[in-house]
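1. make a model of this:
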Amino acid sequence: MFRHAILRLPGANYADGLTRVDLGVPSFELTLAQHAAYADALRDAGLALTVLPADPRHPDGTFVEDTAIVLAEGAILTRPGASSRLGEAEAIEPALRAFFPTLATIEAPGTVDGGDICEAGRHVFIGISARTNEHGARQLARWLQTRGYGASTVDIRGLDSILHLKSGIACLAGERLLLIPELAAHPAFAGHERVVVDAAEAYGANAVQVNDTVLLARGHPKLAANLRALGYRLRELDMSEFAKLDGGLSCLSLRF
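-> Predicted coordinates for the structure are as follows:
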């Protein structure tokens, strides 16, 4: 059960953030509206929110998931893999210390983006990507072990379709995984029930289960119907302006 979440409002310079896609320039007004709807969905799922002000130093700062890994047993500040985002973990630290007085940190030369980290029960998948390197993965795995978690790595550097591991995977109820076709046959996931997302709806794989609700990006009818047939309660949210900067549902909050 999640009880809290930390979010950061998008700033007026949000459109200056990093992106690999060409989906157009985000509307700031619509970005704020979609962020507010996301916050409402978390509240309706039972979470108390800490909503931080926009940080004009970091256009990507609203994607707080990349700045820390948060478990019931503790939290660790990451070291984002894009140089322009290195200050974001330091900026989130005061808000995290209100809940976790003792914080571990990923140290150079390690890099870790939270978007590459997928928890599945007591096991954590760590994506090796353009943003998370082997040094960072080893540090994180050691820290996870001290908290009673196993860890394994999944190298996604050969997949041009996703930036982070969680761009193509979501864990629902501990054992069931949503997976894009490119990841569905990966041996790392062999022990889990797998739901393969249609290639045309790949963005929908970045879903988030928050207590008894699964948050799903609007516009993925096949996946929505499949999840409802499996018994999930869905909350579909417009995510168009975050998709323009490679962002998804999981990116916008730290949940614990």
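2. all contacts plus neighbour counts: C-alpha atoms, from now on.
-> OK.
3. which residues touch Ile126?
-> Ile126 makes contact with Asp116, Ile117, Cys118, Ala137, Ala151, Ser152, Thr153, Val154, Leu165 under the criterion C-alpha atoms under 8 Å, 6 or more residues apart in numbering.
4. make sure it is indeed in a strand.
-> Yes: membership of Ile126 in a strand is supported by DSSP: H, G, I helix; E, B strand; the rest coil.
5. about what we covered before: nearest to Asp60, of the contacts of Ile126?
-> Asp116 (16.0 Å; C-alpha to C-alpha).
6. got a list of what that closest one touches?
-> Residues near Asp116 by C-alpha under 8 Å, 6+ apart: Phe125, Ile126, Gly127, Ile128, Ser129, Thr132, His164, Leu165, Lys166.
7. ok, now Ala68?
-> Ala75, Ile76, Leu77, Thr78, Ala89, Asp113, Gly114, Leu254.
8. repeat the analysis, applying 10 Å as the threshold.
-> Shown in contact with Ala68 (C-alpha atoms under 10 Å, 6 or more residues apart in numbering): 75-80, 88-90, 92-93, 96, 103-106, 112-115, 117, 254.
9. ok, now Gly231?
-> By C-alpha under 10 Å, 6+ apart, Gly231 lies in contact with Ala225.
10. let's see that with 8 Å instead.
-> So Gly231 contacts nothing (C-alpha under 8 Å, 6+ apart).
11. also this sequence, please, to line up against the first:
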Amino acid sequence: MANMCPYGRFTHAVVRGIPETFGGKAVTDAGKNGEVTVDLAKAQRQYGCLTGALRQKVGLQLIEIPPDPELPESWRIEDVAVIQGDTALITRPFKEQRRSEADAVRKVMSELHLTVMEMGDEEGGATLEGSDVLFTGREFFVGISSHTNRRGAEVLADTFRDFAVSTIPVCGGTRLKNICSMGGPNTIIFSNSDEVKKTLRMMEQLTDHHYEILTVPEEAAANCIYIKGPKQDFLLHRPTEECPESLAAFQKLQDYTLLPTACSEASKLGASLSSLCLLINRKHTYF
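-> Below is the predicted model:
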């Protein structure tokens, strides 16, 4: 297996705008049908704050794919690709109507000169969504959920053969990265519910590596975006008005630049901060 590669070093962020069809009648990740009350204008403002932080504060090159009203969930761009190094695996989302979201993402990956691998329809019913995939810099954890199945995890393992891939069952309608995320090169952030503690114990049993654990009291706070800059580390996290009890935990991360980033509207649809971007490390700019 591969040695640890520097986790958190990124040069580009790929995002996709919030369409006018955001929200409305939907099935949330909790499986509840019906009208989901979201504020479109607020969601678009929050998206603008996220992209502004990535570009202006962190210094990433931002590639923005225009919103598509025919693809109301396409803003959840993390789901349609898993990227490590120079390879991008185009995934196969659970919902058939989401699979065409990959077309525009595939084009960007090609323009960035990444090696594009496909998880096609011939893969034995494989489904995989990026929000179920946690890459630690040393290995992959794949959440087996209502959106990602074991065959999808096997295709990921075949694609990234230099890294161990472990599967973790995820309860309910949630995604793996809704309950944990990277908070540093060797740190995983978890919420502290009993169910999540079971997930943590399982991950500890499956790995040969040691990770520091940062526990936050609110599940919504467990999904963050960690980026290692040339001079400082950045952590985009949910703001105090959304997760008031978790700020003290983030402040334990010494020498980090903390960037509170709102995500309340997307979270109503079961998404999280990392759902809204794909992070890539490219030494050269091709745009």
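12. quick one on the thing from earlier: of the contacts of Ala68 of structure 1, which belong to strands?
-> Ala75, Ile76, Leu77, Leu103, Ala104, Thr105, Ile117, Leu254 (DSSP state E).
13. closest to Pro10 of structure 1 out of those?
-> Leu254 (15.0 Å).
14. which one in structure 2 is aligned with the closest one?
-> By TM-score structural alignment, Leu254 of structure 1 lines up with Leu278 in structure 2.
15. its match contacts Val80, doesn't it?
-> No: using C-alpha atoms under 8 Å, Leu278 of structure 2 is not in contact with Val80, being 9.2 Å away.
16. more neighbours, those two?
-> Val80 (27 against 22; other C-alpha atoms under 10 Å).
17. Lys95 is in contact with that one, correct?
-> No: if you go by C-alpha under 8 Å, Val80 of structure 2 and Lys95 don't touch, sitting 11.4 Å apart.
18. pretty sure Gly148 of structure 1 sits in a strand.
-> No: counting by three-state DSSP, Gly148 of structure 1 is not found in a strand; it is coil.
19. mind checking how far Ile213 of structure 2 is from Ala271 of structure 2?
-> Per C-alpha to C-alpha, to the nearest Å, Ile213 of structure 2 is found 23 Å from Ala271 of structure 2.
20. which of these two has more residues huddled nearby?
-> Remark: of Ile213 of structure 2 and Ala271, Ala271 carries more neighbours, 25 against 15, as counted by other C-alpha under 10 Å.
21. measure the more buried one to Asp79 of structure 2 for me?
-> To Asp79 of structure 2, Ala271 of structure 2 is 10 Å away according to C-alpha to C-alpha.
22. ok, Asp29 of structure 2 next?
-> Taking C-alpha to C-alpha, one finds Asp29 of structure 2 at 13 Å from Asp79 of structure 2.
23. neighbour count winner among the two?
-> Asp79 (30 against 18).
24. hang on, the earlier thing: columns distance to Gln34 of structure 1 on top of the contacts of Asp116 of structure 1, output as TSV?
-> What follows is the contacts of Asp116 of structure 1, written out as TSV (distance: C-alpha to C-alpha, whole Å):
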residue	distance to Gln34 of structure 1
Phe125	29
Ile126	28
Gly127	28
Ile128	30
Ser129	28
Thr132	28
His164	22
Leu165	23
Lys166	20
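25. closest to Val214 of structure 1 among the residues you listed?
-> Lys166 (15.0 Å).
26. what strand or helix carries the residue mapped onto the closest one from structure 2?
-> With TM-score structural alignment as the criterion, the equivalent of Lys166 of structure 1 in structure 2 is Lys177. Lys177 of structure 2 belongs to helix 176-179 when assigned by DSSP states H and E.
27. what's the mean distance for the helix or strand following that helix versus structure 1?
-> Next along the chain after helix 176-179 of structure 2, taking DSSP H and E as the criterion, comes strand 180-184. Following the fit onto structure 1, the mean deviation recorded for strand 180-184 of structure 2 is 1.2 Å by mean C-alpha distance after the TM-score superposition for structure 1.
28. find the residue at the geometric middle of structure 2.
-> Centroid check for structure 2 by C-alpha atoms, centre = their mean gives Ser274 as the closest residue, at 3.8 Å.
29. residue contacts, the residue nearest to it when sequence neighbours are not counted?
-> Among residues not flanking Ser274 of structure 2 along the chain, Ile225 sits closest, at 6.1 Å (C-alpha to C-alpha, 6 or more residues apart in numbering). Residues in contact with Ile225 of structure 2 (C-alpha under 8 Å, 6+ apart) are Ser181, Met182, Gly183, Leu235, Leu236, His237, Leu273, Ser274.
30. run a quick neighbour tally on the second one.
-> In this case it means Met182 of structure 2. Met182 of structure 2: 27 neighbours (other C-alpha under 10 Å).
31. so where do the helices sit in the stretch 51-200 of structure 1?
-> 87-97, 134-146, 181-184 (DSSP state H, counting those that start in this stretch).
32. in JSON lines: those, plus mean neighbour count and distance to Asp44 of structure 1.
-> Below are the helices of the stretch 51-200 of structure 1 laid out as JSON lines (neighbours: other C-alpha atoms under 10 Å; distance: least, C-alpha to C-alpha, whole Å):
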{"stretch": "helix 87-97", "mean neighbour count": "17", "distance to Asp44 of structure 1": "22"}
{"stretch": "helix 134-146", "mean neighbour count": "18", "distance to Asp44 of structure 1": "30"}
{"stretch": "helix 181-184", "mean neighbour count": "17", "distance to Asp44 of structure 1": "32"}
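33. export the ones you listed to TSV and tack on distance to Ala224 of structure 1?
-> As requested, those are arranged in TSV below (distance: least, C-alpha to C-alpha, whole Å):
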stretch	distance to Ala224 of structure 1
helix 87-97	33
helix 134-146	33
helix 181-184	17
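34. out of these, nearest to Arg57 of structure 1?
-> helix 87-97 (8.5 Å).
35. so where in structure 2 does that closest one end up aligned?
-> Going by TM-score structural alignment: helix 87-97 of structure 1 matches residues 100-110.
36. circling back to that earlier point, which strands and helices sit next to the helix holding Lys177 of structure 2?
-> strand 133-135 (3 or more C-alpha pairs under 8 Å, 6 or more residues apart in numbering; DSSP states H and E).
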